[in-house]
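Peer 1: coordinates only, no sequence provided:
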């Protein structure tokens, strides 16, 4: 009998990898994906997730039973509709564009941000940007959850990319991580892309401004407590201040 199941989520914070790399309680999901992709049925499952599960990647294709449809971030007009449910907001077109670009058009973050700006800054985007505190508690919690799921190599790649002010070529990234086998590096990059943590243009990869600032706050600024005398030591200006 055909049926439809919508908004089934299978994100990392619902299935945390253990020390062997196998996600706890994730086997059931894998069996479901396998049956959906290889079995005969007339049912439909809509899976929403910040990342594409590995089993889905293996079974997906434009002419196959399982298909992946990336969802892009919201545009300023769409974001303003979300904000309007929270009250009246004041901001120039450039400030709205800056807001959307920095948070990648993420509707969850924007909805939470709308409440913060309305409550603390009386709906003024100008005042919000003047304080230059763009990584608030809800954002940090969400990013902490995502990074708790990453392997040590994936975290190392993200840290390297956070030091780059421009998009990074694979050759440059390979030179910074020369001790890592090329196959492992490629697999880690593919995994990060599936988690929507990388921006990719042609042969270059980079991080969204929000992720760069988060990582620089989380990792790079900790170097201040280690040594400022190291020749390679370098401080960074938050991306939010370079707009």
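Peer 2: Great, that's in hand. Computed from a predicted structure; not experimentally measured.
Peer 1: alpha carbons only for contacts and neighbour counts from here, please
Peer 2: OK.
Peer 1: center of this structure, which residue is that?
Peer 2: Nearest residue to the geometric centre of the chain (CA atoms, centre = their mean): residue 197, 3.8 Å.
Peer 1: does that one touch residue 207 like I think?
Peer 2: Yes - here residue 197 reaches residue 207: they are 7.0 Å apart, a contact under CA atoms under 8 Å.
Peer 1: sorry, back to before: so the residue nearest to the centre of the chain: helix, strand or coil?
Peer 2: State at residue 197, reduced to three classes by DSSP: H, G, I helix; E, B strand; the rest coil: coil.
Peer 1: distance of it from residue 118?
Peer 2: Applying CA to CA, to the nearest Å, the value for residue 197 to residue 118 is 28 Å.
Peer 1: buried residues of stretch 14-21, list them for me.
Peer 2: For stretch 14-21, a neighbour-count test (16 or more other CA atoms under 10 Å) marks 15, 16, 17 as buried.
Peer 1: put this beside the first:
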């Protein structure tokens, strides 16, 4: 279960609060004009409706619809309109108009809800959170212990409670990763959690590919910070990182990495480190 599956689950739970639910994927990075055109045709129930080319007019018409009825507009794969290999939140060239959409929907009164699902948060969202009570962002956390254990218990996996807890903590209770791991344990280790932990490469290909997708989107400075944290082998203060990497922009890069969920704070929220699985992935890259 990944972010999209969780969004679908949320949609199932709250759809009764809305008259209409509309879901669109941004995976193929549609230009905003194309997305708005598709939405306006759907909402008007008229394929032949005359839609002006002007983006601002299209956004205004969309908001009129969002005001007339209670809609849930779900936009998935939001990271696809953001620029890879830059700090988090920058738009790809040609997709800057999406900021107009997010700003207008966030600032103007209406009775609907736009739910953006993304591995990265556009910068405008943070600004809107600070300036309006209508915009909120939530970083998906791992499952609670009981829900995480249920993934393994319903399939009759073997292993002590302590080893199962070790496995869940290793993958940060991430349901998508745990399901991948569960499948691997079942297929290759006969359902034995202990054998997997004792014998397996914990960042095997399926897991490594997930991390690699995120890693390839990082800026050069973010990657350098990741390498620095991995090579240190222990949590570091921000001042330690500054001494190790004497470059401008460290604070912004750390904020970006935190937003991506690739680094975490420890020891009184003052030290930074990598998640254990991410640490293994980065160290493997360093050893090549």
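Peer 2: In hand now; what should we look at? Quantities reported herein were computed from a predicted structural model and do not represent experimental measurements.
Peer 1: got a TM-score for the pair?
Peer 2: TM-score for the superposed chains, counting by TM-score structural alignment, normalised by the length of the first structure: 0.80, backed by 215 aligned residues with a CA RMSD of 2.2 Å.
Peer 1: before we move on, back to that, the second structure: which residue goes with the residue nearest to the centre of the first structure?
Peer 2: Here residue 197 of the first structure is matched to residue 262 in the second structure, going by TM-score structural alignment.
Peer 1: got it, and residue 173 of the first structure?
Peer 2: When the second structure is aligned by TM-score structural alignment, the residue opposite residue 173 of the first structure is residue 241.
Peer 1: quick one: list the elements packing against the strand or helix carrying its match.
Peer 2: Using DSSP states H and E, residue 241 of the second structure maps to helix 238-244. Counting contacts by 3 or more CA pairs under 8 Å, 6 or more residues apart in numbering; DSSP states H and E, helix 238-244 of the second structure is packed against helix 220-232.
Peer 1: before we move on, which element is residue 211 of the second structure in?
Peer 2: Applying DSSP H and E as the criterion places residue 211 of the second structure in helix 205-215.
Peer 1: residues in the first structure aligned with that helix?
Peer 2: Against the first structure, helix 205-215 of the second structure falls on residues 137-147 (TM-score structural alignment).
Peer 1: so what's the gap between the matching stretch and the chain middle?
Peer 2: Centroid displacement of stretch 137-147 of the first structure relative to its chain, using CA atoms, centre = their mean, to the nearest Å, is 10 Å.
Peer 1: picking up where we left off before, so can I have a markdown table of the buried residues of stretch 14-21 of the first structure showing distance to residue 46 of the first structure?
Peer 2: Below are the buried residues of stretch 14-21 of the first structure laid out as a markdown table (distance: CA to CA, whole Å):
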| residue | distance to residue 46 of the first structure |
| --- | --- |
| 15 | 18 |
| 16 | 22 |
| 17 | 23 |
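Peer 1: which member of those is positioned nearest residue 88 of the first structure?
Peer 2: The shortest approach to residue 88 of the first structure among those belongs to residue 15, at 38.7 Å (CA to CA).
Peer 1: contacting residues for that closest one?
Peer 2: Residue 15 of the first structure makes contact with 23, 24, 25, 26, according to CA atoms under 8 Å, 6 or more residues apart in numbering.
Peer 1: show me just the buried residues among those.
Peer 2: residue 26.
Peer 1: re the thing from before, would you mark the buried spots in the helix holding residue 211 of the second structure?
Peer 2: Within helix 205-215 of the second structure, the residues scored as buried using 16+ other CA under 10 Å are 207, 208, 211, 214, 215.
Peer 1: just to revisit the earlier point, you'd agree the match of residue 173 of the first structure is up against residue 226?
Peer 2: No - between residue 241 of the second structure and residue 226 there is no contact under CA under 8 Å: 10.3 Å.
Peer 1: neighbour-wise, which of these two wins?
Peer 2: Using other CA atoms under 10 Å as the criterion, residue 241 of the second structure and residue 226 rank with residue 226 on top: 24 against 18.
Peer 1: give the aligned equivalent of that one in the first structure.
Peer 2: Under the alignment (TM-score structural alignment), residue 226 of the second structure pairs with residue 158 of the first structure.
Peer 1: quick check: its match vs residue 29 of the first structure, distance?
Peer 2: From residue 158 of the first structure to residue 29 of the first structure the distance is 27 Å (CA to CA).
Peer 1: for residue 80 of the first structure, same thing?
Peer 2: Residue 80 of the first structure is 36 Å from residue 29 of the first structure, where distance means CA to CA.
Peer 1: tell me which of those two has more neighbours.
Peer 2: residue 80 (18 against 15).
Peer 1: ok but the more buried one is inside a strand, no?
Peer 2: No - using three-state DSSP, the secondary structure at residue 80 of the first structure is helix, not a strand.
Peer 1: spatially nearest residue to the alignment partner in the second structure of residue 37 of the first structure (excluding sequence neighbours)?
Peer 2: Under the alignment (TM-score structural alignment), residue 37 of the first structure pairs with residue 106 in the second structure. Nearest residue to residue 106 of the second structure in three dimensions, chain neighbours excluded: residue 135, at 6.0 Å (CA to CA, 6 or more residues apart in numbering).
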